[in-house]
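In: sequence unavailable; structure follows:
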């Protein structure tokens, strides 16, 4: 009976698609790509990105507050949280510009320029360490073992970090008014609004810097494994049969 069924069904040829390969066709490529995007650790990435942003801003805020207490501030100057926001953006390569109508612009107020120059020595390395550590930790947490998986996981850190940087650029603005500000120097005689350009913030602080540093951290998390595989292949090429005895 079984032989009769096999005879009626006939042998399976290579031209007939199997159940496993039937869904691997060309029409299913977009769905596979969509599944690969959905397979990224978005929740963990958003948390790691938010944590790295809060760590970056928090350490910078402490550095700016220490600088302000050391050098002193005038009445009516920018708050420490505003200066910390501008310093954080500056540490990502964003220029702090004054919106003025007079030719030649206006210099930064003393409090902001002091914060940018003094606290930079400490806080300039904070984004580098925070983002690289976030990429490293996320890849290790999600147990990614390939370069593609590590890069994909590291990129999920960017959206929440970008949102934090855009919020800083929008909220941390300071308007210098010489008529209302006492004890400050270096602001000029014009009313000036000091802020970070939004486009520059999105490009540098929100995309280029976090993506680069997070990917570097993610690749460092898997670096020993590709290196071990490479060394293992070279050992096998040098000694293809380590169990063989000499003279065989």
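Out: The structure has been received and is ready for your questions. As the structure is a computational prediction, the values presented were derived from the model and not from experiment.
In: from now on I want contacts and neighbour counts done on CA atoms only, so please keep to that.
Out: Will do.
In: just the strands in the chain please.
Out: Using DSSP state E, the strands found in the chain span residues 97-99, 174-176, 192-195.
In: helices or strands next to the second one in the packing?
Out: Packing partners of strand 174-176 (3 or more C-alpha pairs under 8 Å, 6 or more residues apart in numbering; DSSP states H and E): strand 192-195.
In: hmm, who's touching the strand it packs on?
Out: 86, 96-100, 106, 108, 169, 172-177 (C-alpha atoms under 8 Å, 6 or more residues apart in numbering).
In: right, and the strands of the chain - which one's nearest residue 40?
Out: For those, the distance to residue 40 is smallest for strand 192-195, at 35.0 Å, taking C-alpha to C-alpha.
In: what about the closest one, distance to the chain center?
Out: 27 Å (C-alpha atoms, centre = their mean, to the nearest Å).
In: and stretch 69-76, by the same measure?
Out: Stretch 69-76 sits 33 Å away from the centroid of its parent chain (C-alpha atoms, centre = their mean).
In: okay, pairing it with this:
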């Protein structure tokens, strides 16, 4: 008798997992968001950890104006880690609206361009790409996706957390340089910026700050939509390995 009840309970559990979520939608939106959020947090924390190691080994700019030299402050590790995260997705950076290379941003210890140890760049790439694929794979397995199309649809549901984080990072993870030494370094990295607008060379003072941060459009497009979607779909399709091969062979047979 107890075995019968156990079987009934398992059948009900299986049915509940197959019930469409979110008001009748066939997509597991909530479940995908959970998988995606876990992947985003894990990726960012990895970049943060390696960036903090790099920060401990990075010497900031020294401001030599005034009576005695003054050590300037490094860009906050939490900001530099966000830059490292976004840079891994191919996001560009800007200084007062002009392009600047991540590695040329002064006082910046982002792990992507300041690798703290051998193969740390490989680790960052593996974690950044691997977690997206793992999230896509996980949600496809969790929902027991039936066929490549269903797997791809499930994989897409992990993208929203990436989009949210990318948008927040683009607006929040910026920094402003106001020290003479850092402003000069930024001007050297971005020759198109006219130095007269930012410094008084004779007095060696800053007349206007320089704001540096990720490109908003790049962050949303590349780190929030395109690459997360592509890698998540690839991860989801891994669960359908044999079906994909069979479908490809059938397609070839149709063409021949």
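Out: Here it is on my side, so go on. What you are looking at is a predicted structure, and each value in this text was computed from that prediction instead of being measured.
In: distance to residue 237 of the first structure and mean neighbour count added to the strands of the first structure, as TSV?
Out: Formatted as TSV, the strands of the first structure follow (distance: least, C-alpha to C-alpha, whole Å; neighbours: other C-alpha atoms under 10 Å):
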stretch	distance to residue 237 of the first structure	mean neighbour count
strand 97-99	59	17
strand 174-176	65	19
strand 192-195	60	22
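In: now distance to residue 143 of the first structure too, for those strands, in CSV please.
Out: Formatted as CSV, the strands of the first structure follow (distance: least, C-alpha to C-alpha, whole Å):
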stretch, distance to residue 143 of the first structure
strand 97-99, 43
strand 174-176, 44
strand 192-195, 41
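In: so which of the ones you listed is nearest residue 8 of the first structure?
Out: Comparison of the strands of the first structure against residue 8 of the first structure by C-alpha to C-alpha identifies strand 192-195 as nearest, at 79.3 Å.
In: matching residues in the second structure for that closest one?
Out: Mapping strand 192-195 of the first structure onto the second structure (TM-score structural alignment) gives residues 210-213.
In: try stretch 82-97 of the first structure
Out: Stretch 82-97 of the first structure lines up with residues 79-94 of the second structure when matched by TM-score structural alignment.
In: what comes up buried for that stretch?
Out: For stretch 79-94 of the second structure, burial by neighbour count (16 or more other C-alpha atoms under 10 Å) applies to 79-89, 91-94.
In: isn't residue 140 of the first structure up against residue 221?
Out: Yes. Using C-alpha atoms under 8 Å, residue 140 of the first structure makes contact with residue 221 at a distance of 6.3 Å.
In: so which of the two has more stuff around it?
Out: Counting neighbours by other C-alpha atoms under 10 Å for residue 140 of the first structure and for residue 221 shows that residue 221 has the greater number, 23 against 17.
In: what does that one align to in the second structure?
Out: In the second structure, the residue matched to residue 221 of the first structure (TM-score structural alignment) is residue 239.
In: list the residues that contact residue 160 of the second structure.
Out: Counting by C-alpha under 8 Å, 6+ apart, residue 160 of the second structure touches 33, 36, 224.
In: for ChimeraX, write a command that selects the buried ones of these.
Out: Applying 16+ other C-alpha under 10 Å to these leaves a buried subset, and the ChimeraX line that selects it is:
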select :33,36,224
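In: closest one to residue 75 of the second structure out of the contacts of residue 160 of the second structure, please.
Out: Using C-alpha to C-alpha, residue 224 is the member of these that sits closest to residue 75 of the second structure, with 23.4 Å.
In: now do the contacts for the residue lying closest to that closest one once chain neighbours are set aside.
Out: Of all residues not flanking residue 224 of the second structure in the chain, residue 163 sits nearest, at 3.7 Å (C-alpha to C-alpha, 6 or more residues apart in numbering). Applying C-alpha under 8 Å, 6+ apart, we find residue 163 of the second structure in contact with 220, 223-225.
In: max-length helix in the first structure?
Out: Longest helix in the first structure, counting residues (DSSP state H): helix 42-71.
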